[in-house]
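*Asks:* Sequence and predicted structure are below.
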Amino acid sequence: MQHLDLQVIEQALKWSKKGHSVWLCTVLRTFGSSPREPGAMMAACEQGDFIGSLSGGCVEDDFLLRLKEGEFTCFSQILRYGVQASDAKKATVALPCGGQLDVLVERFPCNEDSLQHFSTLLESLLGQQNIVRYIDLSRQKRELSDTTLPASTVEYDETKQQVTVCYGPTSRLIIAGFSTVAVFCAQYAKMLGYEVILCEHREDSLIDFAVEGVRVEPSFPADFIYQANNVHANTAIVALTHDPRIDDLAMIDAVKTSAFYIGVMGSKRTSEKRAERLKRIGGLSGEALARIHMPIGLNLGSKTPAEIALAVMADIVRVQKGATPLVT
């Protein structure tokens, strides 16, 4: 779950606590090109305030206008955007990208059930647990439950009129050790919505580090990675110091975790030597070594620290989205 979606749930809970009804909108599925993927959320209250995103703006504008006009008073309904105007039962906004998307609109009245629903969902996400929302459109019921399903799972059974939406922890980036590249990586990651943790045991190295919103752990990176509950399936781990005493040990512990991305900085020759060390000294198998991106990042011809950090974050996003690299 990206940071923006976490903010949506946090704000929905705040509105509910203040006595407002809340409308939670979720992208269920898309057809052709679409601005955002299934699972993307937006929340709004009756005053017209909103947070989150469903598209490039056209869907949000249409929804907020219709909300102001008194629509969406029922428990839940599904809107399809991007269809022809002849379909009078569904939304008729044409998407600039030419695609279509189905949006689940749920009304949460100001009551204890709504408060409990948002509170439980937020607690689970902050607690790094995967959780699933089941919405029964025909019976007008919804519930939350723990799940082992991937956080990206979004299902809509039209026959049974049931929706399943799975959520996971906020994407996390653990940076093993301070460096100039690490500073830019932290900045890019924050802009992309990642929770960023910098592990650095060398106090002098942190004197000039000042990236707002980054959690600094004054511990040896490998020790932090090794500790239980610090790494989950939505975590990326990168080592960017050029110091094998830090980078190698971080990689040895990183491959034992469920992190979706593990990478270490260095040239091709340096990476070959590191692989040999990790195999000989760290006892890593070929399968474990294959999990490590080394050299790290997309091949963008990067030279400066900012360019290298851009290549690193671009590769992390690529892997998380399951995309094939355009440049090898």
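*Replies:* Structure received. Everything quoted here is computed from the prediction, not taken from an experiment. Numbers count the residues shown, from 1 in each chain.
*Asks:* C-alpha from now on. contacts and neighbour counts both.
*Replies:* Will do.
*Asks:* For A44, see how far away H20 is.
*Replies:* Distance, H20 to A44, using Cα to Cα, to the nearest Å: 10 Å.
*Asks:* which of these two has more neighbours?
*Replies:* Per other Cα atoms under 10 Å, whichever of H20 and A44 has more neighbours is A44, with 25 against 19.
*Asks:* tell me which element that one is part of?
*Replies:* strand 41-45 (DSSP states H and E).
*Asks:* now for that strand, which elements pack on it?
*Replies:* In terms of contacts (3 or more Cα pairs under 8 Å, 6 or more residues apart in numbering; DSSP states H and E), strand 41-45 is packed against helix 3-17, strand 22-31, strand 50-52.
*Asks:* Show me which residues of the longest helix belonging to the chain are buried.
*Replies:* Counting residues, the longest helix found in the chain (DSSP state H) is helix 305-321. For helix 305-321, the neighbour count (16 or more other Cα atoms under 10 Å) marks 305-306, 308-316, 318 as buried.
*Asks:* Helices along the stretch 101-250 of the chain, start to end?
*Replies:* 112-126, 180-191, 221-226, 244-254 (DSSP state H, counting those that start in this stretch).
*Asks:* Please enumerate residues in contact with the first one?
*Replies:* Going back to what we said before, that points to helix 112-126. Contacts of helix 112-126 with the rest of the structure, by Cα atoms under 8 Å, 6 or more residues apart in numbering, involve 6, 9-10, 12-13, 16-17, 108, 130-131, 143-144, 167-170.
*Asks:* Most neighbours of all those residues, which one?
*Replies:* Counting by other Cα under 10 Å, top hit in the contacts of helix 112-126: A12 with 29 neighbours.
*Asks:* show me the contacts for that residue.
*Replies:* Neighbours of A12 in contact, by Cα under 8 Å, 6+ apart: 22, 24, 43-44, 118.
*Asks:* closest one to L64 among the helices of the stretch 101-250 of the chain?
*Replies:* Nearest to L64 among the helices of the stretch 101-250 of the chain is helix 112-126; the distance by Cα to Cα comes to 20.7 Å.
*Asks:* Let's verify the spatially most distant residue from the centre of the chain: helix, strand, or coil?
*Replies:* Most distant residue from the mean C-alpha position of the chain: S86, 36.8 Å away (Cα atoms, centre = their mean). Counting by DSSP: H, G, I helix; E, B strand; the rest coil, the backbone at S86 sits in coil.
*Asks:* got another, please set it beside the one above:
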Amino acid sequence: MESLDLRVLEDALQWARAGHRVELATVVQTWGSAPRPPGALLAIREDGQLSGSVSGGCVEDDLIARAKAGWNAPSTAPASPRLVVYGVDQEEAARFGLPCGGTLRLVLEPVSDTGWIEHVLQRTAAHRLVARTLDLRSGRVSCRDAVRGESLVFDGTTLTTVFGPKWRLLLIGAGQLSQAVAQIATMMDFEVLICDPREEYVCVGDLPGVQRLAGMPDDVVRELIPDAHTAIVALTHDPKLDDMALLEALKSAAFYVGALGSRRNQAARKERLAEHFGLSADELSRLHGPVGLAIGARTPAEIAVSILAEIVQVKNAAVLRAHAEPAQSSCLTSS
């Protein structure tokens, strides 16, 4: 579950609380070249306002028309979840903008009870995975803890979707490069955190949506308890700050750990971390440095692009590996 889809749930919750009628559409199966993957979400308000997407646009237009028609005629207003299929033949696929004859199956459900949305948002905000199951026949919803590797399951009558925490990025250092990385990362919907204890940088880089964390970097990393949805990048060029943060980061569950510096500096850094702090070869092998993809970047903005590109590359590879591995035994149902 992408964090953009969590934003769809946030919008649906806000609209429902404000008294609007809301319907959720979930992509459950695709064939051919479908625009959005299974699990993608769309929220539709009774006035036609949308949050999220399930296609390139034409399907959304039809969903708006369906919703308005139902809500304007109370006797036919949607009362229970239902399955809708688009693009069953070439003509319909072309009509709805599905490339290469793609087919899209959606589950549509009216949002009558927001309790499960609140539950999912609370759990994911605490960086926990949640599996939510919908019974299409009764409309009943249940939630439980999920484990990494679980994915969407739809058998025609029940739909289980997995909601994961927002991807987050901790930057060590608040200089010009960190600011450029933070700006791009927020546009990509990362939760961005910056730590820099240097007095000269206390007032630098107050960016919208970016949280400053007080304290020494190694303490901040430990307190953050990095998980598999966390990336950590050291950008101060000061070994006293970067090395201590990396010492904690490389022992954590963070999916990505990177550090600024030349190949010579990285070799010296690994030697220090091994000799003075006892990091193993496996732990040191997790360090991405020089940080970022080799795209010939020179300016802070270009280097920021290379860093985020590598983080996304590693993130997506980790997601594919998690989905390929068999899920472990599921957790107990949570209240």
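*Replies:* Arrived safely. Keep in mind that what you see is a predicted model, and the values were worked out from it rather than measured.
*Asks:* what range in the second structure does the longest helix of the first structure sit on?
*Replies:* The alignment of helix 305-321 of the first structure onto the second structure (TM-score structural alignment) covers residues 300-316.
*Asks:* Just send the helices of the stretch 101-250 of the first structure back as TSV, with mean neighbour count and distance to I296 of the first structure too.
*Replies:* Listed next are the helices of the stretch 101-250 of the first structure as TSV, based on neighbours: other Cα atoms under 10 Å; distance: least, Cα to Cα, whole Å:
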stretch	mean neighbour count	distance to I296 of the first structure
helix 112-126	16	29
helix 180-191	20	12
helix 221-226	20	18
helix 244-254	20	12
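*Asks:* correct me, but Q77 of the first structure touches L137?
*Replies:* Yes: using Cα atoms under 8 Å, Q77 of the first structure is in contact with L137, at 7.4 Å.
*Asks:* who's more crowded, the two?
*Replies:* Applying other Cα under 10 Å to Q77 of the first structure and L137 shows that L137 carries more neighbours, namely 19 against 15.
*Asks:* Contacts only, for Q128 of the first structure.
*Replies:* Contacts for Q128 of the first structure (Cα under 8 Å, 6+ apart) come out as 168-170, 232.
*Asks:* go on, T76 of the second structure?
*Replies:* T76 of the second structure makes contact with G70 under the criterion Cα under 8 Å, 6+ apart.
*Asks:* ok, now which ones touch C74 of the first structure?
*Replies:* Contact analysis of C74 of the first structure by Cα under 8 Å, 6+ apart lists 106-107.
*Asks:* Same question for it, what's its three-state structure.
*Replies:* coil.
*Asks:* In the first structure, what residue corresponds to T103 of the second structure?
*Replies:* Mapped onto the first structure by TM-score structural alignment, T103 of the second structure lines up with Q100.
*Asks:* what sits against the residue nearest to that match when sequence neighbours are not counted?
*Replies:* Counting by Cα to Cα, 6 or more residues apart in numbering, Q100 of the first structure lies nearest to G82, which is 4.5 Å off, once chain neighbours are set aside. Residues counted as contacts of G82 of the first structure (Cα under 8 Å, 6+ apart) are 91-95, 98-101.
*Asks:* rerun at 6 Å
*Replies:* 93-95, 100 (Cα atoms under 6 Å, 6 or more residues apart in numbering).
*Asks:* Matching it against the second structure, which residue comes up?
*Replies:* Residue pairing (TM-score structural alignment): G82 of the first structure is matched to G87 of the second structure.
*Asks:* Distance of G127 of the first structure relative to S114 of the first structure?
*Replies:* G127 of the first structure is 20 Å from S114 of the first structure, by Cα to Cα.
*Asks:* for A85 of the first structure, same thing?
*Replies:* Using Cα to Cα, A85 of the first structure is found at 34 Å from S114 of the first structure.
*Asks:* residues touching S258 of the first structure, list them.
*Replies:* 232-233.
*Asks:* so, if you compare the buried residues of helix 305-321 of the first structure, which one comes nearest to A254 of the first structure?
*Replies:* Within these, proximity to A254 of the first structure (Cα to Cα) peaks at I316, which comes in at 15.1 Å.
*Asks:* if we can go back for a sec, tell me the residues of the second structure aligned with the strand holding A44 of the first structure.
*Replies:* Mapping strand 41-45 of the first structure onto the second structure (TM-score structural alignment) gives residues 41-45.
*Asks:* ok, average deviation of that stretch from the first structure?
*Replies:* Its matched residues in the first structure lie on average 1.3 Å from stretch 41-45 of the second structure after superposition (mean Cα distance after the TM-score superposition for the first structure).
*Asks:* Three-state assignment for A94 of the first structure, please.
*Replies:* State at A94 of the first structure, reduced to three classes by three-state DSSP: coil.
*Asks:* can you count the residues close to it?
*Replies:* Counted with other Cα under 10 Å, residues neighbouring A94 of the first structure total 16.
*Asks:* Excluding sequence neighbours, find me the nearest residue to it.
*Replies:* Closest to A94 of the first structure by Cα to Cα, 6+ apart is G82, at 4.4 Å.
*Asks:* Relative to A91 of the first structure, how far out is that neighbour?
*Replies:* Using Cα to Cα, G82 of the first structure is found at 8 Å from A91 of the first structure.
*Asks:* same thing with E158 of the first structure?
*Replies:* For E158 of the first structure, the distance to A91 of the first structure - Cα to Cα - is 18 Å.
*Asks:* Name the residue in those two with the higher neighbour count.
*Replies:* Neighbours were counted for E158 of the first structure and for A91 using other Cα under 10 Å; A91 has more, 20 against 9.
*Asks:* my guess is that one contacts Q84, does it?
*Replies:* No: taking Cα atoms under 6 Å as the definition, A91 of the first structure is not a contact partner of Q84, at 8.7 Å.
*Asks:* list the contacts for the nearest residue to P81 of the second structure once chain neighbours are set aside?
*Replies:* Excluding its sequence neighbours, the residue lying closest to P81 of the second structure (Cα to Cα, 6+ apart) is E109, at 4.2 Å. Listed by Cα under 6 Å, 6+ apart, the contact partners of E109 of the second structure are 23-24, 81.
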